[in-house]
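**Q** Give me a 3D structure for the following:
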Amino acid sequence: MSEVDTFRALHHHRLPGDPLVLPGPWDAVSARVLVDTGFPALATPSAGIAAALGHEDGATPADEMFAAVTRIARAVEVPVSADLEDGYGLAPRELVERLLETGAVGCNLEDSQGGVLKDPREHADWLTEVRDAAGDRLFLNARVDTFVRGVSDPEQAIARAALYIAAGADCVYPIGAPADVLPLLRVGIQGPINVFARPGEGPSPTELGELGATRVTFGPGLQRAAMAALAGLAPRP
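**A** Below is the predicted model:
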C-alpha cells in the first residue's frame, strides 16, 4: 500500500470517539518528536511554520513553505499532509507537482483569500482541476472558512462541503465550527470531517469524535504551547 493510500485509509471506518488525531509539526525536530510519541501521521500548520520562519500567518512565501514541508516530510517515515493555505496563486498542476516533490501525501486548501470567502462554485471548479492534476496521488482536505469569516449558518458550510466533495475532496474542514454544531454537520456532510481543537481547552479529541469529527488537528496550538513551555524553562538573565 502506498503512503497516500495508508493516509487515506486512516480516515475511514473510524468509530465514534476515535477520530484520527494529527498533530502539527513546524520543523523537522518537532516532527520527529511527534512520531516518536506514536502518532501515525502528521499535518503541518501553515501558521506554525510561518512563526518558525519569522513570518506573519499568511505571509510565508510559497518557496519557503514548500521547503519547510520538504524538511518535515524527509525527517519522518509516516505520512505528512501540508497546509498550503489558498494555494499561493499557483496553477493546479504546478501546485500538485510542487507538493509531490516535497514528499507530502496531502494538503489543506482553504476557500477564502485575504479574509474574504471565495465563490464556492468557482472554488469547487478549481478543486476539480487540482484533483484532476493529482489523480489519486494526494489526499485533498478542503477547508470551509464560513465560520471563521463570520457566517454562522451551518447550512452554508454544508452546502460548500457538498460542492467540494463532489469536486473530489477527500475530507472537508469546517474550521471554527462550534462544538454544538458538529452533529448537524456530521448528518449533512457525506465524507470525513476535520475539526480544529485547542490543546488543553474545550472538548477533547475523543469528545469531538463523539460529536462527529473524523479527524482532529490543532493548527499552531502545539507550537504555541511548546513556546510557552520554553519560556517557563529558560533561565532568567
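**Q** C-alpha from now on. contacts and neighbour counts both.
**A** Will do.
**Q** Double-check L117 against D86; I have them as touching.
**A** No - judged on Cα atoms under 8 Å, L117 makes no contact with D86 at a distance of 10.9 Å.
**Q** can you map out the helices along the protein?
**A** Using DSSP state H, the helices of the chain run over 3-9, 28-37, 46-53, 62-75, 92-102, 120-134, 154-166, 182-188, 205-211, 221-233.
**Q** can you tell which of the ones you listed is closest to T146?
**A** Among the helices of the chain, the nearest to T146 by Cα to Cα is helix 154-166 (6.1 Å).
**Q** tell me how far the closest one is from the chain's mean position?
**A** With Cα atoms, centre = their mean, to the nearest Å as the basis, helix 154-166 stands 17 Å off its chain's centre.
**Q** hang on, the earlier thing: spit out the residues that contact L117 and D86 alike.
**A** Listed as contacting both L117 and D86 by Cα atoms under 8 Å, 6 or more residues apart in numbering are D111.
**Q** nearest residue to G219 other than its sequence neighbours?
**A** Sequence neighbours aside, P45 is the residue nearest to G219 in space, at 5.0 Å (criterion: Cα to Cα, 6 or more residues apart in numbering).
**Q** ok, that neighbour - contacts?
**A** Going by Cα under 8 Å, 6+ apart, P45 touches 24-26, 82-83, 218-220.
**Q** Indicate which one of the helices of the chain is closest to D145.
**A** helix 154-166 (8.0 Å).
**Q** and for comparison, fold this next one:
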Amino acid sequence: MDASISVTQAEKAHKFRDLHYRDEAFLLPNPWDVGSAMLLAHMGFEALATTSAGHAFTLGLADNTVPRELVMEHVAALSTATPLPVSCDLGNGFGDEPEIAGEAIRLVASAGAVGGSIEDATGRVDDPIYPIELAVERVRAAAEAARSLDFPFMLTARAENYLNGRPDLGDTIRRLQAFQEAGADVLYAPGIVSEEDIRAVVSSVDRPVNVLIGLPGLKLNRGRLSELGVKRLSTGSALARTSIGALLRAARELRDDGTFGFMAEASSSSNIATLLKS
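**A** A predicted model of the protein is given here:
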C-alpha cells in the first residue's frame, strides 16, 4: 500500500461516510501503530480506527491514560501511513466539560482523522458514567465542532454502560436516542452481544450502529449482524491483545521450556517487508 498516493482528507471523509450506508456492515479494524495500520491496509480493509487501549499498550500505559498530545501525534502518524480513512477513539474527549469534547474533535480533525468517538464513561471507578444530561451536552458540543469542519466528519457517540458493569438496555437505548438527537452520526454501545439486544438497539435509532466484535459471548458473524441492520463492525483492542497474547505465549515457552516451537507461526521478515512496501 503506497501511502504516497494523494488522497485528500475530504476524499477520505466522503468515502468513510459512504461506507456507513451500504447494505452490508463494513469492517473497521483497529491498528495500534503505523506498521499494523499498513499491514491492515494491504489486507484490503477500507478504513481504520485507532484503539486507545492498543495505543496505550505500545507506550507501556493503561487505557485512557495517554496524554492528549501523544494521541494526536498517533492519529497524525496513522492518517499519513496509508490512503485509508482513519477514525479516532477519543475516550471521554480528555475532560468532563462539553467544550473540551468539542476541542478534541477539532484537534483530531486537524491531525488528519475523518471520524472520532466520544463516550459517556468518566474513567472514574466510583462514578463511571456521566449523568445523561451532561453526556448529551458533551455529544452536542462534539457535533457542533464536527459540523464546523469543511468535510463530513463522522461523529460516533458511545454509551458505555455494558463495559462498566451496568447492563441496562433501557438506559443504554435512551442514551443512544438522546445522542442521536444531539447530532451524533453513528451510535455505539460496546459490550452488547446478544442478538436480541443488538436488534433492540438498531431498531430504536435511525443512525448507523457500530458493534464491537471480539468480545466473549458475541456469536454472530458479519452476515447475521448485517441482517440485523448493523452498519459497522470494529475490533477495539482485540487485534492488539491478540498480538500481545502471541508474544506472551512465545515468551513463556522460551522461558519455561527452552523450546522454540512458537517460530512455526511467525511470519518471515521478508514477507513482512514485502507487505509493508506493497
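**Q** Assuming the best superposition, what's their TM-score?
**A** Laid over one another, the chains give 0.90 as their TM-score (TM-score structural alignment, normalised by the length of structure 1), with 234 aligned residues with a Cα RMSD of 2.1 Å.
**Q** Just tell me what the residue nearest to G219 of structure 1 corresponds to in structure 2.
**A** Mapped onto structure 2 by TM-score structural alignment, P45 of structure 1 lines up with T51.
**Q** Quick check: the gap between its match and L78 of structure 2.
**A** For T51 of structure 2, the distance to L78 of structure 2 equals 11 Å [Cα to Cα, to the nearest Å].
**Q** Now the equivalent of A146 of structure 2 over in structure 1: closest residue in space, sequence neighbours ignored.
**A** Matched across to structure 1, A146 of structure 2 falls on A134, judged by TM-score structural alignment. Ranked by Cα to Cα, 6+ apart and with sequence neighbours excluded, the top spatial neighbour of A134 of structure 1 is V96, at 5.9 Å.
**Q** my read: that neighbour touches A133, true?
**A** Yes - between V96 of structure 1 and A133 a contact is recorded at 6.6 Å, counting by Cα under 8 Å.
**Q** Which one of these two is surrounded by more residues?
**A** V96 (23 against 18; other Cα atoms under 10 Å).
**Q** Looking at structure 2, name the residue matched to the more buried one.
**A** Alignment note (TM-score structural alignment): V96 of structure 1 maps to I105 of structure 2.
**Q** OK, contacts around that match?
**A** With the criterion set at Cα under 8 Å, 6+ apart, I105 of structure 2 makes contact with 116, 142, 145-146.
**Q** roughly how far apart are the residue nearest to G219 of structure 1 and T60 of structure 1?
**A** Taking Cα to Cα, one finds P45 of structure 1 at 12 Å from T60 of structure 1.
**Q** rewinding a little: in structure 2, which of the contacts of P45 of structure 1 remain in contact?
**A** Comparing the contacts of P45 of structure 1 with structure 2 on both residues aligned by TM-score structural alignment, their matches' Cα atoms under 8 Å, the contacts found in both are 24-26, 82-83, 219-220.
**Q** hmm, back to that, so which of the contacts of I105 of structure 2 hold up in structure 1?
**A** Counting by both residues aligned by TM-score structural alignment, their matches' Cα under 8 Å, the contacts of I105 of structure 2 still in contact in structure 1 are 142, 145-146.
**Q** Can you tell me which of these is nearest R175 of structure 2?
**A** A142 (15.5 Å).
**Q** burial measure for the closest one, as a count.
**A** Neighbours of A142 of structure 2 using other Cα under 10 Å come to 30.
**Q** Surely it and L90 touch.
**A** No - contact criterion Cα under 8 Å: A142 of structure 2 and L90 do not qualify, at 11.1 Å.
**Q** list the residues that contact both of these two?
**A** The contact sets of A142 of structure 2 and L90 overlap at 104, 118 (Cα under 8 Å, 6+ apart).
**Q** Most neighbours of all the kept ones among the contacts of P45 of structure 1, which one?
**A** Using other Cα under 10 Å as the neighbour test, those are led by A82, with 30 neighbours.
**Q** Give the equivalent position in structure 2 for that residue.
**A** Checking TM-score structural alignment: A82 of structure 1 goes with C88.
**Q** Report the spatially nearest residue to that match, omitting neighbours in sequence.
**A** Leaving out its chain neighbours, the residue that sits closest to C88 of structure 2 by Cα to Cα, 6+ apart is G116, at 4.4 Å.
**Q** which residue in structure 2 lines up with V216 of structure 1?
**A** Using TM-score structural alignment, V216 of structure 1 lines up with L233 in structure 2.
**Q** what's the nearest residue to the aligned partner of A157 of structure 2 in structure 1 if we skip its chain neighbours?
**A** Matched to structure 1 by TM-score structural alignment, A157 of structure 2 sits across from A142. Excluding its sequence neighbours, the residue lying closest to A142 of structure 1 (Cα to Cα, 6+ apart) is V172, at 4.7 Å.
**Q** Could you pull up the residues touching the one you found?
**A** Neighbours of V172 of structure 1 in contact, by Cα under 8 Å, 6+ apart: 141-144, 161, 164-165, 191-194.
**Q** mind redoing it with 6 Å?
**A** Neighbour list for V172 of structure 1: 141-143, 193 [criterion: Cα atoms under 6 Å, 6 or more residues apart in numbering].
**Q** Show only the entries of those found in strands.
**A** With strands defined by DSSP state E, the entries of the contacts of V172 of structure 1 inside them are 141-143.
**Q** just to revisit the earlier point, please identify which of the kept ones among the contacts of I105 of structure 2 is nearest to L19 of structure 2.
**A** Among the kept ones among the contacts of I105 of structure 2, and counting by Cα to Cα, the member closest to L19 of structure 2 is A146, at 18.2 Å.
**Q** give me the number of residues near I158 of structure 1?
**A** That count, for I158 of structure 1 with other Cα under 10 Å as the rule, works out to 22.
**Q** Revised request: answer the last question for E144 of structure 2.
**A** 17.
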